[in-house]
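[1] Below are the sequence and a predicted model; questions follow.
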Amino acid sequence: MSRTRFAPDRGLTSRMLITMFLIGLLFVVFVGVLLVVLRGAWPIVVVIAGGLFVVQFWFSDKIAAFSMGAREVSPQEYPELHGAIDRLCALADMPKPRVAVSQSDMPNAFATGRNEKNAVVCVTTGLLRRLEPEELEGVLAHELSHVAHRDVAVMTIAGFLGVLAGIITRVGLQFGMFGGFDRRDNRDNDNTGMAILAVIAVSAIVYAISFLLTRLLSRYRELSADRSAALLTGKPSALASALTKVTGDIGAIPTQDLRQAQPFNAFYFAPALSAREAVGNAFSTHPTLQQRLEQLGKISGELGRG
């Protein structure tokens, strides 16, 4: 993490280290199995994996901005937005990221970029229209915390193994559907089919484990960003108000639109879940609204006592 005035979070650091260690260990085992099973085909795996990582890591900011239809804006176009980010960056003692706006009624905000030099903070016009200045400041502080903690880079690296395993699983299944498992010819075809099945099985297991690990890390980083934003601004109630307000509005937005926006949403205002839907929260990238509000309430109490 770069040196800023965002409150340090040892819990975040320890969970990042543990999760990255487990994912790294999983990656070593996964690559080892692929080398044994695929033998002569391993250079292809290395090239494909390397290419995917380069695209995902170095061009994540451009991909996310393009996918959300975000456009970089000047201080003259959005003076209040730039002014809020200028104040927060000065308060946090960190470089100002690029500022972008997406013309969408979906209330949304996200930060992207592998480091502070490439960072972009984007908000939608729907978010700007719904929030009061103090509420918007809380959301922006949340996103700037992601930048300061280099969450985008960490989550990109952490999620890479899952992406690779998922692609290999899908390709293997499609290969099998188009006759890759045909064993009628000879023993070589039989061995090839068994190798493909082994790769699919290992890839599926690796994908499932890495999926759960990265979801766990992602939920904690969101709580940490809420905490850092509340402590930096000294106004946890403003962030809680933004969460509550936008969550109520987003409940009326079609589910299909939510699914389209979720991959690029670092703040992700999630609608309230029913008891039936709550079971799926273990697989969510974000904590529940209740968890976030409870944490902000505790911080508000701590600041009041101070």
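    Great, that's in hand.
[2] can we go C-alpha only for contacts and neighbour counts from here?
    Fine.
[3] can you map out the helices along this protein?
    Counting by DSSP state H, the chain has these helices, from start to end: 10-38, 42-58, 60-67, 79-92, 125-130, 133-148, 151-175, 187-233, 236-250, 255-261, 275-278, 289-305.
[4] And the fifth one, what's buried?
    I take that to be helix 125-130. For helix 125-130, the neighbour count (16 or more other CA atoms under 10 Å) marks 125, 126, 127, 128, 130 as buried.
[5] ok, now the fourth one?
    Going by neighbour count (16+ other CA under 10 Å), the buried part of helix 79-92 is 81, 82, 84, 85, 86, 88, 89, 92.
[6] Pick the most buried one from the helices of the chain.
    helix 133-148 (a mean of 25; mean count of other CA atoms under 10 Å).
[7] How far off centre is that helix?
    16 Å (CA atoms, centre = their mean, to the nearest Å).
[8] other SSEs contacting that helix?
    With contacts taken as 3 or more CA pairs under 8 Å, 6 or more residues apart in numbering; DSSP states H and E, helix 133-148 sits against helix 79-92, strand 109-112, strand 120-124, helix 187-233, helix 236-250.
[9] Please compare the first structure with the one that follows:
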Amino acid sequence: MLGINQLKTAALLGLLSGILVLGGYYLVGDETGLIIGLVLAALSSFGSWYYSDRAALAAYQAQPLDREQAPELYSMVERLSDRAGIPTPKIFIAPTKSPNAFATGRDPEHATVAVTEGILELLSPEELEGVLAHELTHVKNRDTLTQAVVGTIAGAISYLGQILSFGFMFGPVTQDSRRGPNPVGLLFLIVVAPLSATLLQLAISRTREYSADQGSAAITGNPIALARALEKLEAVGHQIPMNGNPAMSPLLIVNPLSAEGLQSLFRTHPSTEERIQRLLQIAQQQAQPAVAA
């Protein structure tokens, strides 16, 4: 299942990059635009790779947490990191009562796990372990890098659309020298490309959450604890919203601003109910060998 989710992520990320390159082509009107799109994709990816952790921590005003301040939390993270086979990340705390957590950093050697004051007060040790193992799986799978790159490329696509919208007020910007103004390119960059980029960004985010839940179950051997934690986080999160830059919400373990129907396409996370059901299925699968024995 993890392999399938990673293939889905690669395919969606490739499609997102393709939209950016195609957007550059339509913006200029010839093959030079393809080069512009590729350069934009490369620069966006590098910038997000190097600076994503600073932006995420600043968005939620997270501060470093010393071992002396939370020795049990440090021991828990060290133990789980060892099981996951990654270096122990830095630990930060966000000063909010909203219960949540996230991981960031360009690779496992430069990773940070952040928790809020609210999540430390809300969850039991077993439930907190499930959440931390989820975040460490994001680090191990380099999801923090993937989300940063995806978000930056999606932002670049939207920026291209804004450039074209502004230019269109003063005359056609997208054109093909052989055919004159290109209305298809205009429609693509102003409407279709930004919307498609947003949907792809959110689809990638949802796919990575499923994989991180599975990784947490494998690390802790206790998917039920994570299921209980998600249930609590969903309930309390609606009562105490997590303030911060909405662009960073895909990093959080839960986003209480859920949606139904067609609005579910714009979710940053899968539904908590679906995640819990999948964790319960994993628990049943883990119990089967013991029953057979």
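    That came in fine, so what should we check first? Because the structure is a prediction, the values reported are computed rather than measured.
[10] neighbours of the equivalent of residue 115 of structure 1 over in structure 2, just the number please.
    Per TM-score structural alignment, the equivalent position to residue 115 of structure 1 in structure 2 is residue 107. Counted by other CA atoms under 10 Å, the residues lying close to residue 107 of structure 2 total 17.
[11] Also the one 3 residues further on?
    Here the neighbour count serves as a burial measure; for residue 110 of structure 2 (other CA under 10 Å) it reads 15.
[12] wait, doesn't it sit right on residue 89?
    Yes: Residue 110 of structure 2 is within contact range of residue 89, at 7.1 Å (criterion: CA atoms under 8 Å).
[13] what's around the counterpart of residue 281 of structure 1 in structure 2, how many residues?
    Here residue 281 of structure 1 is matched to residue 264 in structure 2, going by TM-score structural alignment. Using other CA under 10 Å, residue 264 of structure 2 has 14 other residues around it.
[14] what residues are up against residue 264 of structure 2?
    residue 258 (CA atoms under 8 Å, 6 or more residues apart in numbering).
[15] Could you check how far it is from residue 247 of structure 2?
    Between residue 264 of structure 2 and residue 247 of structure 2 the computed distance is 17 Å (CA to CA, to the nearest Å).
[16] How about residue 143 of structure 2?
    For residue 143 of structure 2, the distance to residue 247 of structure 2 equals 15 Å [CA to CA].
[17] check contacts around residue 204 of structure 2.
    Residue 204 of structure 2 touches 8, 9, 12, 13, 147, counting by CA under 8 Å, 6+ apart.
[18] ugh, wrong one, residue 49 of structure 1
    With the criterion set at CA under 8 Å, 6+ apart, residue 49 of structure 1 makes contact with residue 164.
[19] what's the most distant pair in the contacts of residue 204 of structure 2?
    Using CA to CA, the two most remote members of the contacts of residue 204 of structure 2 are 8 and 147, lying 13.8 Å apart.
[20] Can you tell me what residue 32 of structure 1 aligns to in structure 2?
    Residue 32 of structure 1 maps onto residue 25 in structure 2, by TM-score structural alignment.
[21] Ignore what I typed, I meant residue 233 of structure 1.
    When structure 2 is aligned by TM-score structural alignment, residue 233 of structure 1 is paired with residue 220.
[22] With the flanking residues excluded, which residue is spatially nearest to the aligned partner of residue 143 of structure 1 in structure 2?
    Per TM-score structural alignment, the equivalent position to residue 143 of structure 1 in structure 2 is residue 135. In this structure, residue 135 of structure 2 finds its nearest non-sequential neighbour in residue 103, 5.5 Å apart by CA to CA, 6 or more residues apart in numbering.
[23] Report the separation between that neighbour and residue 46 of structure 2.
    As judged by CA to CA, residue 103 of structure 2 and residue 46 of structure 2 stand 19 Å apart.
[24] ok, now residue 110 of structure 2?
    The value you get for residue 110 of structure 2 to residue 46 of structure 2, if CA to CA is used, is 15 Å.
[25] May I see the helices of structure 1 arranged in CSV, with distance to residue 268 of structure 1 as well?
    Shown next, in CSV, are the helices of structure 1 (distance: least, CA to CA, whole Å):
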stretch, distance to residue 268 of structure 1
helix 10-38, 19
helix 42-58, 21
helix 60-67, 14
helix 79-92, 19
helix 125-130, 11
helix 133-148, 11
helix 151-175, 14
helix 187-233, 9
helix 236-250, 9
helix 255-261, 9
helix 275-278, 16
helix 289-305, 10
